Every structure is written in structure tokens, then in C-alpha cells.
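Enquirer: Got a predicted structure plus its sequence, pasted below:
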Amino acid sequence: MQLTDVLRESFAQEADKRTRVPTWEQERQNRTVKPMVIIGLGGAGAGVAVRFKKKLHRHFRNMPEVTGMVQFLVLDTEIQNQHRDVEVRTGFVADQEYLFLGGFNPFAWYENNKDHDADLRQWWPQTTTLPGVLIQNGCQRLRPMGRLCLHYHRNTVEAAISTAITNALTLNERLINDGRLPPLGQEAAISVYVISGSCGGTGSGMLLDVLTMVRRALAVAAPAGAQTAAIIVMPTFYRRLGQDVTPRLMRARGANGYAFLRELQYFYLHPEQWADHCMDAQSRRAERADRTQDMELPANAVYVLDDEVAGRVIPSQFDLYTLAADSLYNRLVLPVSAATVDLNQHINQTVRDRPRAFSSTGVSYVIYPRKTLARCAGAAILRDILDTHLLRPISDAERSAAEQDAKRIFDGHSALLNGEVVARELEAATASLRQSIPTADGIRKEAARPIATKPRLTNAMRNAQRTAAGCRDQ
């Protein structure tokens, strides 16, 4: 087998080993996937969620039951089949994974309900001007309108969140009872990630209220061990997004993002006040409902996505969505990430009596060092070649053939092993060489001859030296 064939075969085996989909046996031995709910809000949330879903389903394509433990729910005010992100148009099941929260006239609905809706009267800003057309293409950076859309579809969204959490936990319990997966600890019961932009209208307008709905649903379905996290795309990315970004648009996006982050920070520092500012505060107070979850922190952790990673600027929003999806994907499926320290516990620790309220998702760590990986892969392949083809144990047939070849060589050159014969041959060769070397008397006689010239003498000396050197070599 030629070396190129060996290399090709080794590379194919190594590639197959690295791209092979996991099996039930591997997942039982080292479980990575856990119950999880991904909630995408607005365009940013939908973009990250759909890319993460594709990666997850590709990884567990032979284990569809496992992918069912990760539930997806997208809340957006764009019609799905007309979404600006092409991948979102076909990436989710309509009315089950993708909920369209538009489809109504916000101005007409507000005018018809403001007098008898106490919740709406409490938080709706009177200075906001609502459009008199159906919402079909986003909220146009009007955060109050995003919250209004959530308020309009509140019952549908609450039911969808509860269903997603219940489905993830139910499937996990069934797989454990069937013996197909090992049980999880209480600290890893379920995780809910809510993904949103920061300076638009849909996601930033409803993030805090959606997190409240999630906490209420988790208190019923998973009273212990549940973790919530928010992933937010920072305003610095959106300020320069688009072909024709005017200074006015940049200021508007910056102001919107600043207001959103200040609001989020305030309720992180004063979570007990959120119970009086949530979307349905008046009705829950009138119903004397349990408001414990309304006074909790918005989420256990908040991760932010900026427009610069490892010193380079991310060129487009879709590249940013892909990096965020990679981060979620690696946190879920890699055994290393499953066994390392919990990031939520790390963030909740205090530094100088101040809590870590925000953290990066660490997407820079999923930009793998290409040269290092290439060297490691080359070393692994070289090791496999040596172990498989060069250092393998010889067979009985090969050992017998080697012994026969050695015997044949020994029989054909046995005379070389006779010391007396070798000595006589060397003595005769030495005597012959000595006779061919001119003596000093011979050289002097040659030089004294009348026809002798200096060049001839030089040639004679050179020939004598060459002959002597050859004799020494022999």
C-alpha cells in the first residue's frame, strides 16, 4: 500500500470518527443533552433559535427523541413566511413553535380597551402614537407596541410557554423510566433561555414580561433546580446595521438600547419592585394571586452579545446569530461543558459585595484555533499510521519468510565468515597495492632523468599519494 493510500484511509477514518452522530449507548455513558426551552423574541431571537435548532437536529439526527427534550418557541411580530431571515420562514412549526403576535390594529384595539383594561392603563405611555394599520412587519422600534402585542396575545403565550416546559420535562422523565438515559441531578432539572435584541421594538419591549411568565410556569412545573438565562444582542451592533444608516437612526437605536438596558439593570437591582410594574400587575393584585415569582430576579444570568469577538468586528447580523447558536450548541452537547463549573453559579457570586449581573456568552471560545487543530489531527493520524501499518506485529508467515531469506543469505556468503580465507585474501591485496606504489628511489631516478620536467614530477607525486590513499581505504 502506498503512503498516499494510507494517508487517505487514515484521514477518512479520523473524519468519520469526528463527525459520527452519537448513539444511545454513548449518551447513556456520558449524558450531555438536558431538558431545555429556547424562547426567541423578535428578529434576533428567531435568528439565533433557528440556527441552534438546525445544529441540534443535525447532531442528534439518529436520536429524534433527544431533540424533543429541547423545545423551541419564537414570539415575533413578523409573518413567518415573509420573515426577513429566510431560514426562519421554514425553520419552525407554525402556531406551535412560531407564534405570530401581530395581526391586529393596535390603535383601534387600544381605543376600544383602554377604559376597561386596568393593566393597560397602568403601563401604557400616553405620549406613544400608535399606527392605525395591522401589525405584520415588526414593531418599528416601538417598545411599548411590542409589549402591547404580548398583552394582546397573553393567554396564548402563557399556554405555549407552559406546554414547552411540560413537554421537555415529560419526555426526559419517560426516557429515564425506559432506561434509555440516566437521571439528572436536581441542579440540572431544566434550563430556559430567552433570546432578544436590545434596541428594536418586539424583543426589547416584551423581554421582562416573558421572563416573568417563564418564572411562573417553572414554579408550577419544576419547583426546584430550574435555571433561566437571557441572551441579549447589544445596541452597538444594531446602531450600524443596514445599508443606509443615517445619524438620526443611529441615535434612535442607541437611545432605545440605552433605555432598555437601564430598565433591565434597575429591576436587577430592585427586583421586588417589578411586581408593581409587570404587564398584569393590577389584575394579579385584584385576584390576590401569588406574586412571589414577580419579585424574583429577571433571570439567573444575562449574557450579552457584542459586535466584536477576539479583536474582529462581526460583519453581519446573521454571523452574530450563528456565533450565538454555536455557543448554545457547545454548552449543550459537549461533554466538557457538561462537566465543568456551572456558569450561573459563577455569575451569582459577589465581587466586593457587588453581584455579577451581566456576562458575555463566551462566543470567542468557539472560534477554534485552526492551526492547532490541524497539528493535533496530523499527530493523531501519524500515530495511527505507525501503530497500524509500521509497528504492527508480524504474522507467522512473514516470520517464516524472513527466516528463509536469512538462511539463503547465510548460505551464499558463508565464505566471508571463514577468518583464514579472509586473512589470506587481504594479505594478497595488500602486497599488490604495495608493489604499485612508487618508492622514493624510483621518484628520485625519475626526477634525475634528462627528459624529466617539473609537471611530470608533480604528476608522479600525485599518483603516488592517490595510490597510497586508496591502499589505506582498502
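Expert: Perfect, I can see it now.
Enquirer: can we go C-alpha only for contacts and neighbour counts from here?
Expert: Will do.
Enquirer: what's the nearest residue to L130 if we skip its chain neighbours?
Expert: Leaving aside its chain neighbours, L130 sits nearest to F107 (5.2 Å; criterion: Cα to Cα, 6 or more residues apart in numbering).
Enquirer: measure the one you found to L101 for me?
Expert: Applying Cα to Cα, to the nearest Å, the value for F107 to L101 is 15 Å.
Enquirer: So between the two, which is more surrounded?
Expert: More neighbours surround L101 than the other of F107 and L101, with 27 against 15 (other Cα atoms under 10 Å).
Enquirer: Now do the contacts for the more buried one.
Expert: By Cα atoms under 8 Å, 6 or more residues apart in numbering, L101 lies in contact with 75-78, 149-150, 152-153.
Enquirer: 10 Å instead, please
Expert: Under the criterion of Cα atoms under 10 Å, 6 or more residues apart in numbering, the neighbours of L101 are 42, 74-79, 135-136, 138, 146, 148-154, 156-157, 202.
Enquirer: If any of those residues are buried, put those into a ChimeraX selection.
Expert: This is the ChimeraX syntax for the buried subset of the contacts of L101, where burial follows 16 or more other Cα atoms under 10 Å:
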select :42,74,75,76,77,78,79,135,136,138,146,148,149,150,151,152,154,157,202
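Enquirer: The residue nearest to L130: which element?
Expert: Per DSSP states H and E: F107 is located in helix 106-113.
Enquirer: where do the helices sit along the stretch 151-300 of the chain?
Expert: For the stretch 151-300 of the chain, the helices defined by DSSP state H, counting those that start in this stretch cover 154-177, 202-221, 235-238, 247-269, 281-287.
Enquirer: Can I get the ones you listed in JSON lines including distance to G185?
Expert: Formatted as JSON lines, those follow (distance: least, Cα to Cα, whole Å):
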{"stretch": "helix 154-177", "distance to G185": "12"}
{"stretch": "helix 202-221", "distance to G185": "16"}
{"stretch": "helix 235-238", "distance to G185": "37"}
{"stretch": "helix 247-269", "distance to G185": "28"}
{"stretch": "helix 281-287", "distance to G185": "34"}
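Enquirer: can you pull the contacts of the residue sitting nearest the centre point of the chain?
Expert: Most central in the chain under Cα atoms, centre = their mean is D326, positioned 3.8 Å from the mean C-alpha point. Contacts for D326 (Cα under 10 Å, 6+ apart) come out as 48, 51-52, 55-56, 320, 332, 363, 365-367.
Enquirer: looking at those residues, which has the most residues close by?
Expert: The most neighbours of any of these, using other Cα under 10 Å, belong to V48, which has 29 neighbours.
Enquirer: Presented hereafter is structure B, for comparison with structure A:
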Amino acid sequence: MQTPGKLIPSLIVGLGGTGYRVLKEVKKKFMESEAFQHSFPPMVRFMSFDTDSNIEKTETDKVMTLEEQKVLGVNTVEILNNIEQHPFIDSWFPRHEVKSSSAHGAKQVRAVGRLAVFANIDTVVSELSAAINQITSSRLITQGGIFNRTTDEVPVNVFIISSLCGGTGSGMFLDIAYIIREIFQRKPMLQPEMSAYFMLPDAFVELTKPKEIARIEANGAASLKELDIFMERLEPFKTKYSRDFSISRDVSIQKPFNFCYLMSAKNIEKHSIIERVISEHVFHGIGTEFTKDTHSYLANIPTNDFQPISYGEFKGKFTNYSSIGAASCVFPMNDIVSIFSNEFASDLLEEILKYTKDNEHSRAKTERDFFLEKAELIPDRDSGNTRLLEKLCTIDEFKKLRTSEIDDIAIDELGDVITKQITTAQISNKDLSERLDSAVAEQTRNLLDIIDLFVRDCMGHWDKGVGYLDEFLDQVLLSLREIKDKCKRDVKEVFSQTKRRNEKQAMLAKQQLMNESKKSWLFRKNQLCKELAAEFINRHNASTVADFEAERREYLVKLINNILEVGQDLQKRARNFGDIVERLRTRFNRDDIASHMNDNFCREESDWLLNRSVVDGQDLRRIYTDRITDMQTYETHFIGREGLDLPGKWRLYSDDQEGFQKSILHYSRKILEDLLHGLTIEEFLFEKGKITGRNEIEECSNALVSQGEPLWKINNALYTGKTSNLHFLGVSEGEQQRVSAVVKSCLKGSKGIFIVKTKDPHRITITQSAHGAPLFALNLVEMWEDKYNQLKETRFLHAVTSKETGINWDNYPFRPRRIDKEDGIRYFSLGFALHFIQIARVGGMNRYYFTSTPNLKVDPNDPIQKLLLLGESRIEAVKKFVESEAIRKARHEIEKALIGRGGDSGYSGQIDFLDKYLISLVAHEDRITDPAAHELKELFSMEVQQISALKSSLELKKRLQDSEATIASE
């Protein structure tokens, strides 16, 4: 018994339309995989969340079950009209900006996608919990089937797939990630290894309308901003969904994803191709041969590669992101076997129709004579009768009158004795005639068996077949008709005349006997009476024998008619079968090798990437003729019992053309699959190279590497850091490492290249992944941000809102702007007022420190406090603060702290706080009178200006808010 393999429990979650389609592709790969026995194991679950209840209306094949598809519908208008009943939604939802329903999708409104999670939180948590419980069942550790799951010491795999550009998936991806983490936290179990696959705006290459493009680019930018905040852990994801479910603190401070793969359309013309690349990577990430050695290597990537940049203008930005690519070349076994099956079937049927012919039909005549002899229809040289006639009934069985019985009989008793003999003979011969019926039936069966033997021989012989059978039956039927006609002539021309002549003479002898018998004994001649009686008996016997001979021949004619009827039907069926064979041969010819000479075997647009055929139409004839050399051998096997058993089943096939066609193709496929099964891609390319004169192996390997590059577009001039590349090349156990050698050479600069031995000789697959790039390095990220900035005033783009988090998204550009002097001074001064920047005495000198815990007094000697030394003077501290990347996070924290100072008073409280601080700043400025400290005096003056400007902006916002409140109260 084979030991079950080990499989890491895996939950695959698809969000929105993109996620749903990828899930379908992954599930199809399981169903097509022999390794998984065309099913998916119990420790793997699929879960799709969408807001569109009509998602399957455009689908032709339902792959996902209803259990795997969850539609999260929500009536936004109804919720907004009763918002007081939904405090957890009211805490973040932008109710003044969004009022649409999600009954048929989120309509590219990300907040509606997120709202669907909140409105259906019980369903979401329940379904995810049930799926997690299933894949982590302890029973599956030992009783999983062909695979057992790994133990609880190994983290579960969770894959989340979505677009970042629509409304559903892009609105809920963060919530789903943290909800899953929270479920694991509550079990408790090890936190899962979360891998996200997100399609970027430039993945949707089919979109051409400017408005559509602008919206998905703006949505994509908003999604990426939210993603980056939590991937860098600048904010905890402390979200409350209901009274019973919220994200705990321990979970909220974790990154949502261990690996975050960003996907663009790099040299791709259709976004569905990217979906297939993702499905390829997810499938291999679950449990194929590709994943045997990956986890130890992947485990080191977050530690080594997802780190902050330590230099340059982007110092402090994390390199949290990855991308993937995949490519495969195939020997398109199924396509080639299908084409070859038609060619092979056509060749087989041509062989069946073919036989050695001669103008005189001497071969068929010889076999006919053999049949006639076997059927005992050859006339005897002496008697002229066939043995078959004698088998029906011999003349010896016929009852005749006997002359010996009248020798000692008195003349007066002669009539009675003769009459008695006649009566006895008639009774006996009547029984004999009746027995002829059963004899005909028996001999008919015998002859049919003989015919069947000859038919079987014809259909089972490589040089006879259905054409020869027709010719043979022609000769047999002709001979049978001749025998039949001769019998009829004999009856009419010979035996009937003999009977009449003898009957006449018998009657004459009888009359003379009667006349002589009537004389008196004196005049009666006894000897003459005896002679006349003997003459009557002899003539009567001759007459009845002639009648019997005629009857025997009539029964033989009846027998021959039986055989003729069967033979004619047999010939009709044989000709019909021949027509079927010819029709099928013609049909197979329409889809043979010649009709595919210009094929490239790319049925789908993505085949050039994921199923690049190493075979083209010009290779087909060579592959076929190299392996199919002796059709006669195949014909013999094909028509025999191990094949289609034509001798025994041709009649069935003549009545079922479709079944016959399927049987031929099934037989052909099996033969060709056996012939081609062991042919590896390397072997084929090596053979092809001999013909083309090119290094086909090298060309194929180079194409794999170039086509399988990670699908993102990185600005290498902007980000000069190196990513860690992890590549897997799956090649058959039968390959000779020629492709592997070329691929290794092409990727020699990569850190990790794993050669994985697979069991499929007809596919070579490479998956490439790159890890450790920052978000700002994406080529088009600034363009997407431009669209975001254009639309943010008129379209609500965020799902994680400022209302909930206090985040000012303008302070988080993708490519961090250099802080200008005025902004830097404002945030420094405000940070000082809010105690993010504090002064500590060290060695008798003042030192300025930045701290992320303003509620604590800075202590440079406390190792727990994470302090950033800004300088020993205020001027030096401001300069370093402005130039430091730390200000990126500081701005957000400072703004939040200022809002906190407002408390329940809102803007009024913030303005009061700034008023007091301004008084302090002005006092400091006034106290500086030493001309040598004029730079410090100018700094305080600029701080006063910046804080005054901030106060003025808050006063303006307060007046606008008060005006709106007045309108609302009216």
C-alpha cells in the first residue's frame, strides 16, 4: 500500500470577479491532475466572496459549487436610512458619498464592497471558520486519503486573490485577511502563511474607455495606499464589525500578508492570462512537486528581503512586495494524439478495404469451391447428386413395393396384397417427407455455420476483409443459384417426365392385370398375371421414386433459398459495412495530419505563455512516420480479438456507425498514447534540431525564461535595490537535464533555482518569483496616483476611511515627497508641542529626540524606548527632522494627536490648544535678543507663522462645519 503524501492545509479565497475566475482555474487544475486523482483533497477548500449575484450568468461551465460561492448582498439605502441601528458601519462608512446597493455588484465603489462584509459579518465569519475547521481537522492528519495533512506545527496556507481596481475585492481584501487571522488567533492556532495575489490597474489591458481606465487606476491607487499602510504597520487594523466580532490588538498590529504578489500585464494582451498565471502559481504552491523544497527558502524571505530601505531619499520605505511569472512548454500530447488518431484510423480502414485482387476472381472462385465442398454441394461424379442431398434423405430410406411378396400369392389375392403394400409405402414415405423439414432446418444451420466460418475468416484476414468478402459472397451466391436452377430443371425435365411415363405404364399394367384376373380360371393365365403385377409394381416404384427424387430436390431448393436469403442479407450488410468503413475513412481524412500542417496548437491566447507547444504542424508527419512503420501488423491486431474483433462484431458495427467510430478512435488513441508516452520534450527537441539545424533545446529554454518573468514593471532607475528571486523548473524524471542546464545559465544571477523532477514527460514549467521591492518602484504608480488625485474630490475612492482611522491620505504619496522647509518646520513645531519631540539633558547638554510615545518622558538610557536623536540644538534638530524619513510616520501621528487634543470640542479644542502654544512660541521669540542667535530667532518666527497658518485653516474648517450644522438644524 502506497504511503499517503503530505499536504499543507490550504484555504483559497477569491474576492470579486477576478478572484472567482482564478478559483475556477485552480479547481480545474486539480480536476485535471492525475497526481490528485482528478479531485481536490479534503484539506483544500475554495471560498468565493462576491457582491454580484449574477456572476455565473455569463459562465458556460459551473465549476464552483454553491457551497463555495458566497454572495454578500446589501441594501445600502436601507442601512443608511437606519444608520443608528448600525453603529459599527456608521463608524467608518461615508454615508453622504455612497448610496448605491450591492445587489448586483459594488459598481466599482470600494466602500460598498467593504460594507458587504460588515452587513454579512456573521456569514463571513461562519463560512470562513467552517472552511478552516474542515481543512485543519485532526482526522486528516492520518486519514486524509491519498494525502494526509501536515501537523499543527506547520502554518496553514491561505491564498487571497483579488483585483485592486473594482469595487468588491478591492473593498474587502484587508478585512478578509484580518478576519482570517483573527479566526486563527481565537482557535488558537499558528497564524497562517497569508499570500495575496493582486491584479494592478495595468493588468486590465482590454479596457479602452478613458473613464473606465481612470476609475480603475484611481481605485487601484486608493487600494495600494491602504495596503501599504498596513503592510508597513504604520497603523493597527483595529476594526470592530459587531458586538461579537472585532480584530484583537495582537492581530491588528500584524501585516495582513506574509507575501503580497502584485501583477501587471507585462507583454500580455488579456487580463485572463494573468489569472491563469496566478492559478498556476497557487496550484503549485499548494502541493505539487514544485513545493517540496520551497518553504524553507520562502521562510527566510520576509526576514531578509521585506526590510526598510536604509539609504537615499526613500529611506525607511519597506520592500514588502513580490511578483510572480510562469511559463511552460508542452508536447501537446492530447492534440497530437487526436490528430494522429484520425490519421491512424484512416490508415487502418484503408487497410481493411484493401486486398489482393485478380481480374478472373480466381482466388474467390477457389475459396468458393472450397466452401461448396465444405457445404457438400459438389455433385458426385457417378450419381450426379450432392452429398448434401443425400444428407437430407437417401433413396434407400424410400419405401418401395416388393415383387417378392407376390410370388406365392394366389391370383385372387394379388390386388389386396398390392393395395396393402401401396398403403404401407405411402404411410412410410409420408413420414419420410415430414422428416425432410427438420433435415432442411438442421442442414440450414450447418451451412450457416460454415458460411459464418468463411465470413469470419474474411473479416479476420489482413489480405481479405470486407471487400474480399463481397467478392467471395458474389461467387457463392452465383453457385448456389446455379445449383438451385439445376435442381429445378431436374425436377421439371427429368423426374416429372419419368414419373408420368412410369405412371402411365403402371396404369396400363394394372388394367391388363385386372382384365386378366377377371377371366375364368380355365382361360386365365396365372403367369401373365404375375408378370403384369410385377410390371405394375416396378412401374409404380419407378414413378414414386421419381416423385421422391423431385421432392428431395425441392427440399434442397428450399434449403438453398434459405441460404440465399441469408447470403444476400449478409452481402447487403457487408456492403453497408464497407460503405461505413469508406465514409469513416473519408471523415478521418478531414482531420488528419495533412489538415494540420499549418497548426501552431495554440487554442487559447494564453497558450503561448502557459502551453507553448514545442511541436508545430510541420513536425507532425515526421513524428508519425518515425513511429508507425508497419500498418499490416497494426491491422492484424486491430481486427483481432485484442482489437475490435471484426470477425465477431462487424455486424454490430454495421448497425452502429457512431459506436464503430468511437471504438476505432479509442483503439487508435491507446496505440498512439503508448507509442508517444515516453517521448520527452528534450528528446523531441533534439530530434527536431537534427532536421532544422538549430539548437532547439536552447531556444526553447531561453523562451521559457523570458516569458516566465515576474509580471510587474519596476522602475530600476528609481529603485536600484535587488530583489530576491526564487525560481522553480519542473522537468520530467526522464529528461536529461539539457533544458535545466540552459535555464540555470540564463538565471545564474538568481539566488534560488530549484530543479524539480515531475512525472509529466510532456510539460516543462518554470515559475519565477521576485521578492523585496517597494511600492514606489512600480513603473506606473505615479500615473495611478495622478488619476486618484483627479477623482478623489468627486468620487469616493477609499474603503478604509479617514473617518475611521484619522488618516490623511494626502500625506501618503507612493513616492514620498521631500518635505519642504515650511512643512517640516510646521510638523517639527507641532510635534514639539505634542511631545513627539522632547529635550533631554545628556552630559550637561541639551539633546532633541523624536519619540513615538509622546506620553512618556524621553530617557536616553532606557533601551526600551525607541528614540531618534535629532541634534543638540533646535536648528540642527529641525534640519535632521525635515531630512529624515521618520517624518513620514510622524506627520500622521502628530495629526492624530492634534485631533485628540480637540476632544469632544472638535475644531474648537484644537484651536484653543494652538492658541496657547502660539503664546508660548511668541514669548520664546521675544526673549531672544542676542544678535548671535538671530537664526534661532528666525526659526521661532517661522514656527509662529506655520502654526498660525494651521490655526487659520482650522478656523475656516470650523466655520464651514458650523454653517452645515445650522443648515441641518433647519
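Expert: Yep, that arrived. This is a predicted model, so every value here is computed, not measured.
Enquirer: circling back: give the aligned equivalent of the residue nearest to the centre of the first structure in the second structure.
Expert: Taking TM-score structural alignment, the alignment pairs D326 of the first structure with E280 from the second structure.
Enquirer: tell me which element its match falls in.
Expert: helix 271-287.
Enquirer: which residues in the first structure does stretch 946-957 of the second structure align to?
Expert: Using TM-score structural alignment, stretch 946-957 of the second structure pairs with nothing in the first structure.
Enquirer: Which positions in that stretch come out as buried?
Expert: Within stretch 946-957 of the second structure, the residues scored as buried using 16+ other Cα under 10 Å are 946-948, 950-951, 954-955.
Enquirer: Which residue of the second structure sits opposite A401 of the first structure in the alignment?
Expert: Alignment note (TM-score structural alignment): A401 of the first structure has no counterpart in the second structure.
Enquirer: how deep is A401 of the first structure tucked in, by neighbour count?
Expert: A401 of the first structure, neighbours per other Cα under 10 Å, totals 11.
Enquirer: gap between it and G179 of the first structure?
Expert: 54 Å.
Enquirer: nearest to V93 of the first structure, of the helices of the stretch 151-300 of the first structure?
Expert: helix 154-177 (12.8 Å; Cα to Cα).
Enquirer: Let me know the closest of the contacts of D326 of the first structure to A460 of the first structure.
Expert: Checking the contacts of D326 of the first structure one by one against A460 of the first structure (Cα to Cα), the nearest turns out to be I367, at 75.6 Å.
Enquirer: mind listing the strands for the stretch 651-800 of the second structure?
Expert: For the stretch 651-800 of the second structure, strands defined by DSSP state E, counting those that start in this stretch occupy the ranges 724-732, 752-758, 763-773.
Enquirer: So which bit of the first structure is the shortest one matched to?
Expert: Read that as strand 752-758 of the second structure. Using TM-score structural alignment, strand 752-758 of the second structure lines up with nothing in the first structure.
Enquirer: Determine the angle, from 0 to 180 degrees, between that strand and strand 763-773.
Expert: 150 degrees (axes from the mean of the first three to the mean of the last three Cα atoms, to 10 degrees).
Enquirer: residues in contact with strand 752-758 of the second structure?
Expert: With Cα under 10 Å, 6+ apart, strand 752-758 of the second structure has contacts from 288-294, 297-298, 724-735, 737, 740-741, 743-744, 747, 764-766, 768-769.
Enquirer: Same question for stretch 145-156 of the second structure.
Expert: 2-11, 35-37, 41-44, 132, 135-143, 184, 189-194, 287.
Enquirer: Buried among those? Need that as a selection in PyMOL.
Expert: Selection of buried members from these for PyMOL, criterion 16+ other Cα under 10 Å:
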select buried, resi 6+7+8+9+10+11+36+41+42+43+44+132+135+136+137+138+140+141+184+189+191+192+193+194+287
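Enquirer: coming back round to it: how close does the residue nearest to L130 of the first structure sit to I79 of the first structure?
Expert: The gap separating F107 of the first structure from I79 of the first structure is 19 Å, by Cα to Cα.
Enquirer: Same question for W123 of the first structure.
Expert: Applying Cα to Cα to W123 of the first structure and I79 of the first structure gives a distance of 27 Å.
Enquirer: and if you look at P183 of the first structure?
Expert: Here the criterion is Cα to Cα. By it, P183 of the first structure lies 40 Å from I79 of the first structure.
Enquirer: can you tell me which of the buried residues of stretch 946-957 of the second structure are in helices?
Expert: Secondary structure of those is defined by DSSP state H; positions in helices are 946-948, 950-951, 954-955.
Enquirer: and of the residues you listed, the nearest to S438 of the second structure?
Expert: L954 (120.9 Å).
Enquirer: so where is stretch 483-502 of the second structure in the first structure?
Expert: Structural correspondence for stretch 483-502 of the second structure: none found in the first structure, per TM-score structural alignment.
Enquirer: Please apply the same query to stretch 166-184 of the second structure.
Expert: The aligned range for stretch 166-184 of the second structure in the first structure is 200-218, by TM-score structural alignment.
Enquirer: For Q317 of the first structure, what is the corresponding residue in the second structure?
Expert: Per TM-score structural alignment, Q317 of the first structure is aligned with H271.
Enquirer: number of nearby residues for that match?
Expert: Using other Cα under 10 Å, H271 of the second structure has 20 neighbouring residues.
Enquirer: Return the residues in contact with it.
Expert: 18, 199, 202-207, 263-265, 606 are the contacts of H271 of the second structure under Cα under 10 Å, 6+ apart.
Enquirer: And for R89 of the first structure?
Expert: 46, 50, 79-83, 98.
Enquirer: And the one helix or strand it maps to, what's buried?
Expert: Using DSSP H and E, R89 of the first structure maps to helix 86-91. If you call a residue buried by 16+ other Cα under 10 Å, then helix 86-91 of the first structure has these buried ones: 88-89, 91.
Enquirer: now do stretch 404-411 of the first structure
Expert: Quick answer for stretch 404-411 of the first structure: no buried residues (16+ other Cα under 10 Å).
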